[in-house]
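K.L.:
sequence and predicted structure, then a few things I'm wondering about:
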Amino acid sequence: MKNSAIINLSVFVFLCLFQTAEAQIVISTPSIGFTQACASPSFNTYNVSFTFSPEASLGATNQFILELSDDAGSFSNATTIYTSNQGSITTSPVNLTFSLPTSIAGESYKLRIKSTDPVASSTGSISFAAYYKIQDEPFTINNLISTGAYCSGGSYLLTIDNPGSDSNNSPLQYPSLTFNWFKETSQTTSVFVASGSTLTVNEPGTYFAQTNYGTCTSNSYSNRVTISESTTGGTSSINSSLGNPYCLSQGATTLSTINANSYQWYKDGEAISGATNQMYQTNEAGEYSVDIDLGDCNTSASINLENTGFTSSIDVLDINTIEENETLIATVTTSAVNPEFIWYLNDVAISGASNNSYEATQAGNYKVVISQTSGCSASNEFLFIVSTPFPSVANIPNLISPNGDGVNDTWVIPQEYVSGTNTEVIIISAQGDVVLKTNDYQNNWPINQLDFKAINPVYYYIITTENNQKRKGSITVVK
């Protein structure tokens, strides 16, 4: 009897261990279907896939859970972004569709999969950049005034305009956003200066702000403001809210100038009583000027205001991106009397394009000129760019063949180094000549036909990211 009891106990323990072993699964590392996640209110759908085995070990109440790490790749305080229904997933492989949190912002997120019955967990996925672009359109700084000045030894404060309105969707409305400030080094390049919602400037130059969406391309950027160091007797500028000229039928326009301690406005050389603020509203044409007290020095500004024009607006951004087979419809709204519209593509008038809207079907530089043919004889224009997305490549190529066949004609590098990432790209010839240097690479080198003085010439590249990471190598050019 004693031996029988021992045998029965041994069998029971063996069965328990066997069942425990059977109730285990192995979950593979998640495979993500993207290289970076640039979500927005209009797009926030992503895919992830994984496998598990054995299928027979899943419990009837099992749920698969998709977790998101923090922006450093740690799951110590993971966020659950997807949970399957109990028992709904029973076979492998598995494909899941999910959305990202609206607060996401960083360069090194990871995903992992967990199960509840039995309890198991995968390792983390490869790292990826992820941002939710809650505001992705131009905004204004410095009250849209294009200049500023400070006295020698002083400084000038640039701020993002707030609150938001129909004419200015201020990113300050969204507390999760952060901002980077840049200083222009040429018409197409710039350098990072500082982060924050304001910038104290004590060095002359042209500055602008951009919402920080990391390696994701951003259309959330400000107007440019040129700051100068002033001495007594220097000059600045005046902005007219309705443009110059403006149409009197639109009402009064607001004149504004740079930030300062105090002001005195003049019309046609005569001081305007009580006009001592940064802004002055008027519905009269004339020569306006303002004396500006900066504290340790004084400056002035002037504008010859005309009220014979009109106002217009266009409903597209300065820079627009369309996918293959997509189009972009641009529409002009104007107060012009009997307006005439002429649309241009790459400075060539588009035949038959004479309405207030145009459907762009190809990439290029567009312009529309609006002319008022009755009443105020005036015209104004809008410029905008239509581009196609940069192709997605994984590696930096070391061979191109610019022979015009449409295949490998230009040096196409990964999206993390192209326009919008503030990455410096330098290309140097074998003779040591710099043939390209830009912080806004468009995946378009060589822009012009190369002179093949040597068979398969070799060029060298240096890629420097915003955080000073460098990539170096060579490019062989073949016919």
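P.N.:
Looks like it came in fine. Residues are numbered from 1 along each chain as shown.
K.L.:
for the rest of this, base every contact and every neighbour count on C-alpha atoms.
P.N.:
Will do.
K.L.:
quick check: closest non-adjacent residue to residue 461.
P.N.:
Once flanking residues are discounted, residue 461 sits nearest to residue 427: 4.5 Å by C-alpha to C-alpha, 6 or more residues apart in numbering.
K.L.:
same thing with residue 91?
P.N.:
residue 55 (6.1 Å).
K.L.:
mind listing the helices for this protein?
P.N.:
Taking DSSP state H, the helices of the chain run over residues 2-22.
K.L.:
what number of residues lie near residue 165?
P.N.:
8 (other C-alpha atoms under 10 Å).
K.L.:
re earlier: tell me how far the residue nearest to residue 461 lies from residue 399.
P.N.:
To residue 399, residue 427 is 14 Å away according to C-alpha to C-alpha, to the nearest Å.
K.L.:
tell me which of those two has more neighbours.
P.N.:
Regarding residue 427 and residue 399, a neighbour count based on other C-alpha under 10 Å identifies residue 427 as having more, with 22 against 18.
K.L.:
hmm, residue 265 is touching residue 276, no?
P.N.:
Yes. Here residue 265 reaches residue 276: they are 6.4 Å apart, a contact under C-alpha atoms under 8 Å.
K.L.:
from residue 154, how far out is residue 43?
P.N.:
Residue 43 is 45 Å from residue 154, by C-alpha to C-alpha.
K.L.:
structure B:
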Amino acid sequence: MYTNKTKQQLYLLLCFFILTSQEKINSQIVIGTPNLGFTQACANTEFNNFSTTFVFSPESGLNASNQFLIELSNENGDFSNATTIYTSTAGSVTTSPATLNFSIPTTTAGENYRIRIKSTAPVATSSGSASFAAYYKIQDAPFTINNLVSTGAYCAGGSYLLSIDNPGTGNNNSPLNYPSLTYSWYKETSPTTSVFVSNGATLSVNQEGTYFVETDYGSCTSNSFSNRVTITEVTSGETTAGISSSLGNPFCPDQGPTVLSAINGNSYQWFKDGVSIPEATNQMYETTESGIYAVQVDLGDCSVSGVIDLISELFEASINVEETNTIEEGETLNITVTSTATSPAFEWFLDNTLIPEATGNSFNASNFGNYTVIITETSGCEGSRTFTFTINEAFDPFPDVEKIPNLISPNGDTINDTWTLPTKYVTGTNTEVLIMDNRGKIVLQTKDYLNNWPENDLELTNVNKVFYYIITTQDNEVKKGSITIIK
């Protein structure tokens, strides 16, 4: 029989045991295997958000400071060096089931990743999830190979090297800028099917066919793939050095020069309209002009050629005057520009000064000087063409002068360059004009004087030369005097 005191002690011990057991129960939880909200984790710079749902029990077992963690295994599903990819804030997850969102690291690449859930208070760990493919596609855009040239050729018995361009032409986003990436090459078997050929950043081809390469993102669909290149086996003289234009054909020159590219070879020579282009001996050639371009490519054991009829979309234009024009004082010259430009704008300049009132395609010029007109296409393939021309005062070989000049300066400035006589002594008046040098040698004798002496270079020295003249009219009126030629 127990005494009352003993019974009391046993009762207190039983209560302590029950409380202790309850605390142990409350300090433990069980976390279920996480369910995936996806079948593949295919991330890139624009999307990297995935979810998982899990259960835990009991809810009352969580401490207020508890945090849930998501751990990611390695590419083989091993958690030995797991990476924590999500940590909840303390006490934010209190009810089951719970859904958490996470992102994968940029180094993720493999077919057999798993995740698991861990808690911190109390400490508990779920089992690993089902395996899934996961890739962070750090480069997920089309890129170029073979300098975007769609063809390649190798000599019989040889090979052709295809390689990823770095950086390549235009805005090529080369995956070679990301050293961690790997690549898979394919050969087309039909317009919609292909077979795997090899891995690597380059591919040596010794079989004809169409080839391309993709960045290796496993089972994750990717936009990181190259252009197609068709490879052929050739012998010397064949026209298979396919030429591509970086801006297309036709091209818009306001974007800058287009780059013409030929197939890969040992040496090159470019031609335009059948004429060799000096120093154009590289695989690529830049131009802004239309024309028929050709290239000869030395492949080593053989050589090939290629031709492209390159068309610039810049509008055509013409002007109705020559580069040099003459008018009399007080006259005008109508200049008209004709063009195929869309919504053209016109600017006219005289001696590099804008003529504000001249805004159309024609202009009546009355001033002497150097003119420029600029035609600009304001829509479509925007660009401009420029014409320059000069208007000089017309030369009058028979001006109305009263006196016989005794001084001339034949220096080519159109001022006092020739010995100009009054009209009663020139051609049509039957007047004889005789000119002698200072030794009496006749240098000119004519009855049809055209006010054009001296026509030839007089080989003047630093000393002025003196000539003498005798003018005899048909009425035997005689005029005599001297002519000084100044330098």
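P.N.:
Yep, it's here. It should be emphasised that the depicted structure is a prediction, and the values quoted were computed from it without experimental measurement.
K.L.:
TM value for the aligned chains?
P.N.:
The pair, once superposed, lands on a TM-score of 0.59 when counted by TM-score structural alignment, normalised by the length of structure 1; 317 aligned residues with a C-alpha RMSD of 3.3 Å.
K.L.:
tell me who's in contact with the residue nearest to residue 461 of structure 1.
P.N.:
Neighbouring residues of residue 427 of structure 1 by C-alpha atoms under 8 Å, 6 or more residues apart in numbering: 434, 435, 436, 437, 459, 460, 461, 462.
K.L.:
so where do the strands sit in the stretch 201-350 of structure 2?
P.N.:
202-205, 209-215, 229-234, 244-245, 258-261, 267-272, 275-276, 284-287, 291-298, 303-310, 317-319, 324-327, 333-339, 344-350 (DSSP state E, counting those that start in this stretch).
K.L.:
quick check, central residue of structure 2?
P.N.:
Taking C-alpha atoms, centre = their mean, the centroid of structure 2 lies closest to residue 170, which sits 4.7 Å from it.
K.L.:
list the contacts for that residue?
P.N.:
By C-alpha under 8 Å, 6+ apart, the residues touching residue 170 of structure 2 are residue 246.
K.L.:
try it again with 10 Å
P.N.:
144, 147, 148, 246, 247, 258, 259 (C-alpha atoms under 10 Å, 6 or more residues apart in numbering).
K.L.:
show me what the first one lines up with in structure 1.
P.N.:
For residue 144 of structure 2, the aligned position in structure 1 is residue 140, judged by TM-score structural alignment.
K.L.:
can you get me a residue count around its match?
P.N.:
23.
K.L.:
so it sits right up against residue 169, yeah?
P.N.:
Yes. Applying C-alpha atoms under 10 Å, one finds residue 140 of structure 1 in contact with residue 169, separated by 8.5 Å.
K.L.:
now do the residue nearest to residue 375 of structure 1 when sequence neighbours are not counted against residue 248 of structure 1, distance only.
P.N.:
Closest residue to residue 375 of structure 1 apart from its sequence neighbours, by C-alpha to C-alpha, 6+ apart: residue 337 at 6.7 Å. In this view, residue 337 of structure 1 and residue 248 of structure 1 are 13 Å apart by C-alpha to C-alpha.
K.L.:
higher neighbour count, the two?
P.N.:
residue 248 (18 against 14).
K.L.:
now do the same contact list for the more buried one.
P.N.:
Applying C-alpha under 10 Å, 6+ apart, the residues near residue 248 of structure 1 are 242, 283, 284, 285, 306, 307, 308, 309, 310, 376.
K.L.:
now do the same for the fifth one: its match in structure 2.
P.N.:
Right, residue 306 of structure 1. Under TM-score structural alignment, residue 306 of structure 1 pairs with residue 311 in structure 2.
K.L.:
next up, the contacts around its match.
P.N.:
248, 249, 250, 251, 252, 253, 288, 289, 290, 291, 292.
K.L.:
the residue lying closest to the first one once chain neighbours are set aside: neighbour count?
P.N.:
Put plainly, it is residue 248 of structure 2. Using C-alpha to C-alpha, 6+ apart and skipping the chain neighbours, the partner closest in space to residue 248 of structure 2 is residue 258 (7.9 Å). By other C-alpha under 10 Å, 24 other residues sit near residue 258 of structure 2.
K.L.:
in structure 1, what sits opposite residue 258 of structure 2 in the alignment?
P.N.:
In structure 1, residue 258 of structure 2 lands on residue 253 (TM-score structural alignment).
K.L.:
for the nearest residue to residue 348 of structure 2 once chain neighbours are set aside, give its distance to residue 338 of structure 2.
P.N.:
Leaving out its chain neighbours, the residue that sits closest to residue 348 of structure 2 by C-alpha to C-alpha, 6+ apart is residue 373, at 4.5 Å. The gap separating residue 373 of structure 2 from residue 338 of structure 2 is 12 Å, by C-alpha to C-alpha.
K.L.:
comparing these two, which residue is more hemmed in?
P.N.:
residue 373 (24 against 13).
K.L.:
and for residue 337 and residue 248 of structure 1, which residues touch both?
P.N.:
With C-alpha under 10 Å, 6+ apart as the test, residue 337 of structure 1 and residue 248 both reach 310, 376.
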